[in-house]
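Engineer: Fold the following and give me the result.
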Amino acid sequence: MKPAAVRRPSRWPGYAKSVAATVIPPLVMVVLLGLLWEILCSGAGATLPAPSRIWADSKDLILDPFFVAGPQDIGLGWRVLVSLQRVAVGFGLAAVAGIALGAVVGQSVWAMRGLDPIFQVLRTVPPLAWLPIALAAFRDSNPSAIFVIFITAIWPIIINTAVGIRNIPQDYRNVAQVLRLNPLEFFWKIMLPSAAPYIFTGLRIGIGLSWLAIVAAEMLTGGVGIGFFIWDAWNSSRLPDIIVALVYIGLVGFVLDRLVAGIGSFVTRGTQAS
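Structural biologist: Here you go, the predicted structure:
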């Protein structure tokens, strides 16, 4: 008689519980806030549209985000993609330059003394204050918007990378000396892995600032991005469209943050910056 096979407990119940615990509370809060919003804004004297009016007036934007009815008459999905293209270029450049400069500042005492005060001053300049300088230099709205993203995102990347480099344990540096690693090998094999948690902290801050900056910059530079859509809707008194666009912006910002956080957790294997 064959022994009965031992059945392993399924992981799905535990996984389903975890998903439910993560998803259900926010959904319940959204429903409750939506009901409260509907009650407060359904009166005759309400200045903001209720959710029911937003659905009635902006249903097409919600159900069909990728429609194309003309060069400027496109869905919010396409507008978000245009803005994301600019963010990808500006943030990518900021990541490369920020990590490189942060490594120099973190590794060299003289570079830190010379550059850190300059970085601390420049990082306090509001993003939109750079826009006139960018427009004067590039004479085009698209590279100007990309520059604003770059100059906004680079500072937290530089600062966090420098902190991570300075916090590399001395034992690691001693190992590099014993192995006689050249500067490039030391950078790739010691500096980057050790400072990765700090670098990804800077990248998470940077991607959030990039998304904030592009929406604000597009309001002034025009084009077909999500920021200009909000400004155009305001000039046309289309408040429901503005609220729908704000939801899009918030969801995309959340996804970008989770994406960078997920990549950082995978690369650093869950190690947190101390």
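
Engineer: make it CA atoms for all contacts and neighbour counts henceforth
Structural biologist: OK.

Engineer: In contact with Leu256, which residues are there?
Structural biologist: Ile207, Gly208 (Cα atoms under 8 Å, 6 or more residues apart in numbering).

Engineer: in the strand or helix carrying Trp231, what counts as buried?
Structural biologist: Using DSSP states H and E, Trp231 sits in helix 226-235. Residues of helix 226-235 classed as buried: Ile226, Gly227, Phe228, Phe229, Ile230, Trp231, Asp232, Ala233 (neighbour count, 16 or more other Cα atoms under 10 Å).

Engineer: And stretch 85-105, by the same measure?
Structural biologist: Neighbour-count burial for stretch 85-105 [16+ other Cα under 10 Å]: 86-95, 97-105.

Engineer: what's the angle between the longest helix seen in the chain and helix 226-235?
Structural biologist: The longest helix of the chain (DSSP state H) is helix 76-107. Counting by axes from the mean of the first three to the mean of the last three Cα atoms, to 10 degrees, helix 76-107 lies at 130 degrees to helix 226-235.

Engineer: which helices and strands sit right next to helix 76-107?
Structural biologist: helix 109-122, helix 141-166, helix 192-221, helix 226-235, helix 239-268 (3 or more Cα pairs under 8 Å, 6 or more residues apart in numbering; DSSP states H and E).

Engineer: Let's compare: structure for the following, please.
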Amino acid sequence: MRGLDPIFQVLRTVPPLAWLPLSLAAFREAQPSAIFVIFITSVWPIIINTAVGVRNVPQDYRNVAAVIRLRGPAFFWKIVLPAAAPYIFTGLRIGIGLSWLAIVAAEMLIGGVGIGFFVWDAWNSSNLSDIIVALVYVGLVGFALDRIVALAGRIATRGTQES
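Structural biologist: Take a look at the predicted model:
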């Protein structure tokens, strides 16, 4: 954690859309570049929350694993993953929200298709009612995605995760 955390913190603080020119240069196409921007936006809260979850595995769990000589993959699957799962799903919920934000922003800049392009096109056409409808749509889809991930988290963690 001490070695990787500074790297994660530096990369995490780079604004997502600042990655767009580099991804366009690397991929030379709009769609893979947008996907990369979405990925780079959403991956940091997932990684950081997962690391916190793994670091916060209760010592009692580790002691029980030592007593029953649980090691390697069995220790990971039976102790670490279940204990870290609430943190992982919290990171996923944050990541989903950020990725939805990045989708809209990337589509505004790249153009062509999508809700971001629709909002930008409506702005250029001075059609504020379409923008309001799009914003409500974005909010509702974001809410639905959050609820889906929260439900998956409750199922995966057997209800131990807060909603």
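
Engineer: what's the TM between chain one and chain two?
Structural biologist: The TM-score (TM-score structural alignment, normalised by the length of the second structure) is 0.93; 162 aligned residues with a Cα RMSD of 1.4 Å.

Engineer: returning to that earlier point: in the second structure, what stretch matches the longest helix of the first structure?
Structural biologist: Using TM-score structural alignment, helix 76-107 of the first structure lines up with nothing in the second structure.

Engineer: quick one: that helix to chain centroid distance?
Structural biologist: 10 Å (Cα atoms, centre = their mean, to the nearest Å).

Engineer: before we move on, the earlier item: for the helix holding Trp231 of the first structure, grab the matching residue range in the second structure.
Structural biologist: Using TM-score structural alignment, helix 226-235 of the first structure pairs with 115-124 in the second structure.

Engineer: could you measure the spatially most central residue of the second structure against Arg2 of the second structure, distance?
Structural biologist: In the second structure, the residue lying closest to the centroid (Cα atoms, centre = their mean) is Gly95, at 1.8 Å. For Gly95 of the second structure, the distance to Arg2 of the second structure equals 23 Å [Cα to Cα, to the nearest Å].

Engineer: same question, Pro45 of the second structure
Structural biologist: Pro45 of the second structure is 17 Å from Arg2 of the second structure, by Cα to Cα.

Engineer: So between those two, which is more surrounded?
Structural biologist: Pro45 (22 against 6; other Cα atoms under 10 Å).

Engineer: What sits closest to the more buried one if chain neighbours are left out?
Structural biologist: Gly91 (5.0 Å; Cα to Cα, 6 or more residues apart in numbering).

Engineer: That neighbour maps to what in the first structure?
Structural biologist: So Gly91 of the second structure corresponds to Gly202, using TM-score structural alignment.

Engineer: who's in contact with its match?
Structural biologist: Pro156, Ile157, Ile158, Ile159, Asn160, Thr161.

Engineer: do Ala156 of the second structure as well
Structural biologist: Residues in contact with Ala156 of the second structure, defined by Cα under 8 Å, 6+ apart, are Ala85.

Engineer: Which residue in the first structure aligns with it?
Structural biologist: So, by TM-score structural alignment, Ala156 of the second structure is matched to Val267.

Engineer: again with Ser42 of the second structure
Structural biologist: Aligned partner of Ser42 of the second structure by TM-score structural alignment: Ala153.

Engineer: and if you look at Lys78 of the second structure?
Structural biologist: Match for Lys78 of the second structure (TM-score structural alignment): Lys189.

Engineer: Can you report how many residues neighbour that match?
Structural biologist: Lys189 of the first structure: 13 neighbours (other Cα under 10 Å).

Engineer: Tell me how far it lies from Ile157 of the first structure.
Structural biologist: From Lys189 of the first structure to Ile157 of the first structure the distance is 20 Å (Cα to Cα).

Engineer: try Leu35 of the first structure
Structural biologist: Noted for Leu35 of the first structure: a distance of 41 Å to Ile157 of the first structure, by Cα to Cα.

Engineer: For these two, indicate the residue with more neighbours.
Structural biologist: A count of neighbours by other Cα under 10 Å puts Ile157 above the other of Leu35 of the first structure and Ile157, at 28 against 13.

Engineer: in the second structure, what residue sits furthest out from the centroid?
Structural biologist: Outermost residue of the second structure (Cα atoms, centre = their mean): Val67, 36.2 Å.

Engineer: residue contacts, the residue nearest to the centre of the second structure?
Structural biologist: Counted by Cα under 8 Å, 6+ apart, Gly95 of the second structure has contacts Thr41, Ser42, Val43, Trp44, Pro45, Ile46.

Engineer: circling back: compare the helices and strands packed on helix 76-107 of the first structure and give me the one nearest Val82 of the first structure.
Structural biologist: helix 226-235 (7.9 Å; Cα to Cα).

Engineer: check the fit of the closest one onto the second structure and give the mean distance.
Structural biologist: Averaged over the aligned pairs, helix 226-235 of the first structure sits 1.0 Å from the second structure after superposition, using mean Cα distance after the TM-score superposition for the first structure.

Engineer: Quick one: residues in contact with that helix.
Structural biologist: Contacts of helix 226-235 of the first structure (Cα under 8 Å, 6+ apart): 76, 79-80, 82-83, 214-222, 239, 241-242, 245, 249.

Engineer: what do you get if the cut-off is 10 Å, keeping everything else the same?
Structural biologist: If you take Cα atoms under 10 Å, 6 or more residues apart in numbering as the criterion, helix 226-235 of the first structure is touched by 72-84, 212-223, 236-246, 248-249.

Engineer: Neighbours of Thr13 of the second structure, how many?
Structural biologist: Quick note: Thr13 of the second structure (other Cα under 10 Å) scores 10 neighbours.

Engineer: quick one: what's aligned to it in the first structure?
Structural biologist: Match for Thr13 of the second structure (TM-score structural alignment): Thr124.
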